[in-house]
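S.K.: Sequence and computational prediction follow.
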Amino acid sequence: MSSKGFFSEYDKSIKNRIVEEGYDLYFSRPCGYVLAKFFHKLKFTPTNISVLGMLIGVTGGVLLYWQDVLLYTSIGFVLVTFAGLMDSADGQAARIYDQRSEMGKYLDFFNDMLVFISCYLFGLLYFTDTYTLAGILALGLTSGYVHSIKSNLYEYYKGEFLHFSLTDSKHRNPPVDHIKENFDRTSSLLRKVTYPVLIDYVKRQNKIKFRSDETTRIFEEAREQDPQKFKEIYERNSRKMLAGWAWVCGSNVMRNGILVSSLFGRIDIYVIANIASYGLYLLVGKKQNQVDRRILNEIEDWDLTSLERTSAAEVQ
């Protein structure tokens, strides 16, 4: 089979080129596509690929403990990077072979969380003598919290973009009540463990997102009234914001920051920089609010119930 024939399903395997980062488009997705095809030949399901990638990534994270041994940190670098490719491959396999599932979507972020916890935990334990165990615990928890907030919000705005650009609404998280009513947490231990993490993830996302529920309702009404016109308005105004969220909050930036700093034996510097980046995160959020207001201004003459209700409340 020619390379062209082999990659004939590549476009089907990715979400949308607009929301894909350059790192993903030119590295993660092509490699993930090859891995998806390879593991499909071995009869692996997307969930199998995801779990295997998590185990590889956690192992790589453990190796970051030995930051004074370049061989170990180099192997850790390779394993965590490969886990990132596997994380791409599972979703691509699901799209290529129509094996998408709600559990697969949730398993992705759960596995990512375990890999990053492993990297932070073992990478920082190397510096116990420098910062003391209490200091390491404080740094790790603070950086992990900032990491989770940034990652959560980036995924939220990617999901919103895919939804309002009429690409794929499946990447939006459903309401918490919907998850509680529909998520099957009785069939396996994995589901039982994933459920509380998922509930916390969605609750936190709803709490920290910069976009108000009222703004979302207005956008939804505009999308329903004239899908194509609102798609054009939303894409034109929000496209550049995706790059801002990616540079400040993207998993690729955070993963590579951890790995490169570990190669130099100074993951602590990255952790401190990550905590400091919370200020940048707030700036991006403020810019996002400005973009949302610009969208609202463009549709202010539309006949929308929510928009009228909001205007009336502002007058009062």
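M.R.: Nice, I can see it.
S.K.: From here on, just use CA atoms for contacts and neighbour counts.
M.R.: Fine.
S.K.: same for whichever strand or helix holds residue 131, what does it pack against?
M.R.: According to DSSP states H and E, residue 131 maps onto helix 128-164. In this structure, helix 128-164 makes packing contacts with helix 102-125, helix 189-208, helix 227-249, helix 267-276, judged by 3 or more Cα pairs under 8 Å, 6 or more residues apart in numbering; DSSP states H and E.
S.K.: And here is the other one:
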Amino acid sequence: MWFSSLVQGIKSTLKSEDTEGFFEIYVTRSCGYLWALFFKQLHIHPNVVTIVSIILGALSGYMFYYDDLSHTLWGIFLLIWANWYDCADGQLARMTGKKSLLGRILDGFAGDVWFFSIYFFISLRLTPSWDIWIWLLSAFAGFICHSKQCALADYYRNVHMFFQKGADKCELDSSEEQYRKMKALKWSKDWFEKIYLFFYARYTHSQEKMSPSCQHLLLTLKKKYGNQIPTELRQRFRVGSKPLMKYTNILTFDMRAGVLFISVLIKEPWLYMVFEVTVMNVIFFYMRNRHEKLCKEIELEAYK
């Protein structure tokens, strides 16, 4: 009885069950949910949880600078802990209704800080034997491969929720709209939000550039139906998109964290970066091609 109650509680704090896999719901999110309940009892703000998550993740990267087992295990534990808190902050915000612009900024910033620290300290660790080449590999794996994979995976989840729940219950934003909001704000009163929207609009634009067929589909549907997309089309997209959600989860945290842990445990951390550049990129392009194909098919159906 208590387990089913726990699962129901976890699911009530998810944005969408469609976008979460078995491992995410029953392992990652369950731990995050328990932490969220704990923080709720202590009246701790979600932003505080996010800041602690950032610190833990950054410390994890520092631990991977050392090659002894003790530091390695601490690094693994700290990164898992940081991820629990990263799950907990969003669940706590949805439980308590304490959502803010700063919270959204911090949440988007957290994972970047973790992995910047990880790439940096692994590169520093391997510099004596790899020289500049490890920095070049690290920069390519992190700034080019990793960042694009996470950005597109996040975008596809938001597109899926747009078709599943509608525009008012998802976080699918357009860069054009964000730029418009930014220009409407005054530096004297809203400088913080204006700076945020500048960078967020650029980030959203980068997501849109990677998904041209998806952009064409969204524009076509908006022109033809406005916000009243037929249920049949929405369901058709959801059916085609749902199998791709497992790839979005692979491209975010769990898979890359698992490979990272194995690579540092066997004292070959460079393998993680090679995995990022090879295997993760293959998954990225496969997911992207399937999603673009789906969007073209749905657009053809919309014209019928």
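M.R.: The structure has been received and is ready for your questions. Bear in mind the structure is a predicted one, so any value in this text is a computation, not a measurement.
S.K.: picking up where we left off before, so which of the helices and strands packed on helix 128-164 of the first structure is nearest residue 179 of the first structure?
M.R.: In terms of Cα to Cα, the element of these nearest to residue 179 of the first structure is helix 189-208, at 7.6 Å.
S.K.: quick one: buried residues of the helix or strand just after the closest one?
M.R.: Heading C-terminal from helix 189-208 of the first structure, the first helix or strand you meet, by DSSP H and E, is helix 213-225. Using 16 or more other Cα atoms under 10 Å as the test for burial, helix 213-225 of the first structure gives 215, 218-223.
S.K.: Enumerate the positions of the helix holding residue 131 of the first structure that are buried.
M.R.: For helix 128-164 of the first structure, burial by neighbour count (16+ other Cα under 10 Å) applies to 131, 136-137, 139-140, 142-144, 146-164.
S.K.: Going along the chain from that helix, find the next helix or strand for me.
M.R.: Following helix 128-164 of the first structure toward the C-terminus (DSSP H and E): helix 176-182.
S.K.: Quick check: buried residues in that following helix?
M.R.: Buried residues in helix 176-182 of the first structure (16+ other Cα under 10 Å): none.
S.K.: next one: that helix to chain centre, how far?
M.R.: Put simply, helix 176-182 of the first structure sits 21 Å off its chain's centre (Cα atoms, centre = their mean, to the nearest Å).
S.K.: can you check stretch 286-297 of the first structure too?
M.R.: That offset, for stretch 286-297 of the first structure, works out to 22 Å (Cα atoms, centre = their mean).
S.K.: for stretch 130-145 of the second structure, same thing?
M.R.: Relative to its chain's centre, stretch 130-145 of the second structure lies at 22 Å (Cα atoms, centre = their mean).
S.K.: Residues contacting it, please?
M.R.: 115-116, 119-120, 123, 126-127, 270, 273-274, 276-277, 281 (Cα atoms under 8 Å, 6 or more residues apart in numbering).
S.K.: measure the aligned residue in the second structure for residue 264 of the first structure to residue 108 of the second structure for me?
M.R.: Per TM-score structural alignment, the equivalent position to residue 264 of the first structure in the second structure is residue 266. Here residue 266 of the second structure is placed at a distance of 31 Å from residue 108 of the second structure (Cα to Cα, to the nearest Å).
S.K.: Repeat that for residue 294 of the second structure.
M.R.: Residue 294 of the second structure sits at a distance of 28 Å from residue 108 of the second structure (criterion: Cα to Cα).
S.K.: and the two? which has more neighbours close in?
M.R.: More crowded of residue 294 of the second structure and residue 108, by other Cα atoms under 10 Å: residue 294, with 18 against 14.
S.K.: which element is the aligned partner of that one in the first structure on?
M.R.: Matched across to the first structure, residue 294 of the second structure falls on residue 291, judged by TM-score structural alignment. According to DSSP H and E, residue 291 of the first structure maps onto helix 278-298.
S.K.: mind checking how far that helix is from the chain centre?
M.R.: In terms of Cα atoms, centre = their mean, the centre of helix 278-298 of the first structure is found 19 Å from the chain centre.
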